[in-house]
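1. sharing a model that was predicted from the sequence below.
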Amino acid sequence: MRRKTVLRARVSAMLVAGGLAAAAFIPTATATTSGADSASDSASTSAAAKPASDALLSAMQRDLGLTKKQATVRLAAEKKATAAQDDARRAAGASYGGSWFDTERNTLAVAVTDEAKADAVRKTGASVRVVEHSAKRLAATMKKIDKLSVPAGVSSWQVDDRTNRVVVNVVDSKESDDDVRAFVADARESGPVTVAKVAEAPRTTAAGTVGGDPYYTGNVRCSIGFSVHGGFVTAGHCGPKGQAVNGWDRSRIGEFQGSTFPGNDYAWVNVANGWWTEPVVLGWGTVSDQLVRGSKEAPIGASICRSGSTTHWHCGNIQAKNVTVNYSQGPVYSMTQTSVCAEGGDSGGSYISGDQAQGITSGGSGNCSSGGTTFFQPLNPVLSKYGLTLHTA
């Protein structure tokens, strides 16, 4: 990298050069404050190691409406819930109906169709809810809907573990359109489906060239995602395979080595020409730069933060997984929905929960003034697809 890049403010130069410009997604910010100040929670706080930096805790206080104590307790509880997910699912067996982080109780909640499995699931530390439909049944419903022809008035659809149904999201102003009504009717025939309204359709979050710590593909600015050995991952809609990539200072970084959009929304770029990678997510001065130590998937309901080249650092909650998002370019499958804000240029940025990498910003609706809903491409399938290894601290 050129000397002037090295001399740039450390908060952006090293990290962008490292292939990790930030994390970004779009939220409908929902804050939960109840249940975090009990005596048992206090005990767990003192017993557990400090889960995050003071700056990260401050960001959670700002965006989730938590006290510092509540944020500390919640991160510790989320870490425990994340570790318990696999054991709880195995304990539930074929009766598994989904799971999420219960922000009221600060525990992992698991849905089961067979009450006889409840005790085994509780032994993993999770709470239990008995439901009608298994996760397998809901996934089959999703696959059937994914095969339908989708009108523009349908925003997305996903499994809602909490309600034990597939939710089809329809743009409010398009609800009465004949093609939307026909899609909803066909979706209901696929299985347990409910319909929800959204204010607007999702859009990708790429933008024209603006200042900041981005990368550029021609006349488009996106955000660097997570560093991998030899490069970084980002959003597929930011550029096709072979597209040249320049850094914040317009010096050459590398090229897109692989890219998919729609269907999926992921890509990876090689790092060369004097650039290097760092296992860091940029805090933009709002929080300390965050070290990446792994990519263990957080449960639904867990807090999550992101940093992007437009709107910098924001936090929210994981709202749903396995969401199909209907962009104007076509559906993208297996996305995760969050309540964090993002805007144009944040595409490709990182979502992180604690010190665990979660995914790559794709798009959404709303903005960081009024709030919104964003979607990210989960990280681990991207690493697997391209045979990449996450750069960790």
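-> Thanks, I have it. Numbering: from 1, shown residues only.
2. could you use CA atoms for every contact and neighbour count after this?
-> Fine.
3. and the lengthiest helix in the chain, what's buried?
-> Using DSSP state H to define each element, the chain has its longest helix at helix 68-92. Counting neighbours by 16 or more other Cα atoms under 10 Å, one finds that the buried residues in helix 68-92 are 68, 70-85, 88-89, 91-92.
4. got a list of contacts for stretch 280-296?
-> With contact meaning Cα atoms under 8 Å, 6 or more residues apart in numbering, stretch 280-296 is reached by 11-12, 15, 18, 20-23, 53, 55-56, 58-59, 82, 226-227, 279, 307, 312-313, 350, 355-358, 379-380, 390-393.
5. change it to 6 Å
-> 20, 22, 55-56, 279, 355-357, 392-393 (Cα atoms under 6 Å, 6 or more residues apart in numbering).
6. dropping in the other structure now:
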Amino acid sequence: MSHKRIPKRKAAIAVGSVAALGAAALLLPHANASQSHGDDAAPRTFKATDVSGVANMLATQLGDAFAGSYYDAAKKQLVINVVGNNSNVVNQIEQAGAVAHQVQNSTSALQAAAKTLKADATIPGTAWAVDPKTNQIQVTADSTVTGGKWNTVESTVKNLGSGVATLKKSSGTFKTFVDGGDAIFGGNVRCSLGFNVTAGDGTPAFLTAGHCGVAAAKWSDSQTGASIATVDQATFPGNGDFALVKYDDPATQTNSAVNVGNGQSVQINAAVDATVGTQVFRMGSTTGLHNGNVTGLDATVNYPEGTVTGLIQTDVCAEAGDSGGSLFTQDGGAVGLTSGGSGDCTAGGETFFQPVTTALAAVGATLGAGDAGAGAGAGAADPSASAGGAADPSASAGGAADPSAGASDAAGAGDQAGGAADQSGAAGDQSGAAGDQSGAGMNGSGVVATP
């Protein structure tokens, strides 16, 4: 398949073909649904993009009584965990339209437990996050954690005490999704473009995964094409997995739209914080469009290249080549950038994402061209379009939120560039697959032109 050079006047993001078009039928079916308001103290129904603001407000108001929150997708309600039975605290929660849920473990207790895990169980192939639905830390060990390593993790979890943490085994292996059929190319590495942004100095740019940014400085829209963008900042491993890549042509207009294939795209309206329990969609050029639920916040993942903190955990599948791709809500909220995980889109697994809000703040960028009304290149997604079977939006996953943020000392970002590049050794042999997967509206690249 031939590749065209990206038009330099306008660009709307696109991160691959749609391998699971069923999910497209779910996009934006209730984007304009209004919240129902009853009595001030009665539970309200919330849109997924609204709950994080209310939860953050209550966290500030309640102080030490606040022990996490999650979204009950079935009832569309925000649940606030509280320690103790203070009637004033309960009243504040109910007046905000949320539901109070009394729990045993305080936020500070879970933070202390997470610090113990970091000190005693930072082993490649492990991850942990706090599940607000069970009020416990959920620890996961992949298939490489065996023998003495497994015994260490198991004993650390047990020593945290009863009701504090649970341990489960993953059949896959935690890895970054850097190699495969991708939409943007940097040397021997391929990744997916996440969201178009405007850098702090006003120049056009995009966000992608940090492990892509440390692996290559120059990025193209085809494997053999000339550079169209250059890495400006990259973080990996450590406190995040994100990179700011500036377009080489300053005339490029960075519209905010995710191409979901089949000639359709979803307008991105704002960057939003993830909330446990909300439904999200992931787009990547290797596996296309898939949906699932947020199951964890501020997750710590111990990749082979080093430890990364502050990630979002989900049950949305992903595979090699999806790194950097967009995670977003049906309402058009930009949520995350694909980092890595275990499993695949056949067996499932855990997948981790860099929060967009954190990345934007760190690099000093804003979404799109600073114009929330910028048009989507391929037209808005049609919720009534038939897509060969819709995915089940009622599928619910457990929640999580790991309050243990903190940069890892395991390795420096500079030491990981070679490792990330080495992971993509087969990239050159897979160029045909990348071209074959460029979906409707694509011009063989990670960027699709607007009219």
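-> Now that the structure is in, tell me what you want to look at. Just so we're clear, the structure is a prediction, and the values are computed from it rather than from any experiment.
7. identify the residues contacting Asp265 of the first structure.
-> Under the criterion of Cα under 6 Å, 6+ apart, the neighbours of Asp265 of the first structure are 235-236.
8. do the same with Tyr303 of the second structure
-> Per Cα under 6 Å, 6+ apart, neighbours of Tyr303 of the second structure: 124, 175.
9. the first structure: which residue goes with that one?
-> With TM-score structural alignment as the criterion, the equivalent of Tyr303 of the second structure in the first structure is Tyr327.
10. same deal with Tyr70 of the second structure?
-> If you follow Tyr70 of the second structure across to the first structure using TM-score structural alignment, you land on Trp100.
11. centre of the chain to the longest helix of the first structure, how far?
-> How far helix 68-92 of the first structure lies from its chain's middle: 17 Å, per Cα atoms, centre = their mean, to the nearest Å.
12. distance from whichever helix or strand comes after that helix to the second structure after superposition?
-> As assigned by DSSP states H and E, the chain's next helix or strand after helix 68-92 of the first structure is strand 96-102. Compared with the second structure after the fit, strand 96-102 of the first structure shows a mean deviation of 0.6 Å (mean Cα distance after the TM-score superposition for the first structure).
13. name the residues that touch strand 96-102 of the first structure?
-> Applying Cα under 6 Å, 6+ apart, the contact partners of strand 96-102 of the first structure are 107-112, 134-135, 161, 299-302.
14. so of the residues you listed, which ones are in helices?
-> Filtering those for helices - DSSP H - leaves Ala135.
15. which two in the contacts of strand 96-102 of the first structure are spaced the farthest apart?
-> The most widely separated members of the contacts of strand 96-102 of the first structure, counting by Cα to Cα, are Ser134 and Ala302 (21.9 Å).
16. more neighbours: the two, which one.
-> Neighbour comparison, Ser134 of the first structure and Ala302: the larger count goes to Ala302, with 27 against 22 (by other Cα atoms under 10 Å).
17. could you check how far the aligned partner of that one in the second structure is from Ser52 of the second structure?
-> Counting by TM-score structural alignment, Ala302 of the first structure lines up with Thr278 in the second structure. According to Cα to Cα, to the nearest Å, Thr278 of the second structure stands 10 Å off from Ser52 of the second structure.
18. next one: Lys118 of the second structure
-> Distance from Lys118 of the second structure to Ser52 of the second structure, by Cα to Cα: 27 Å.
19. which residues in the first structure does stretch 97-111 of the second structure match up with?
-> Under TM-score structural alignment, the match for stretch 97-111 of the second structure is residues 125-139.
20. which residues does the matching stretch contact?
-> For stretch 125-139 of the first structure, the surrounding residues in contact (Cα under 6 Å, 6+ apart) are 95-98, 108-113.
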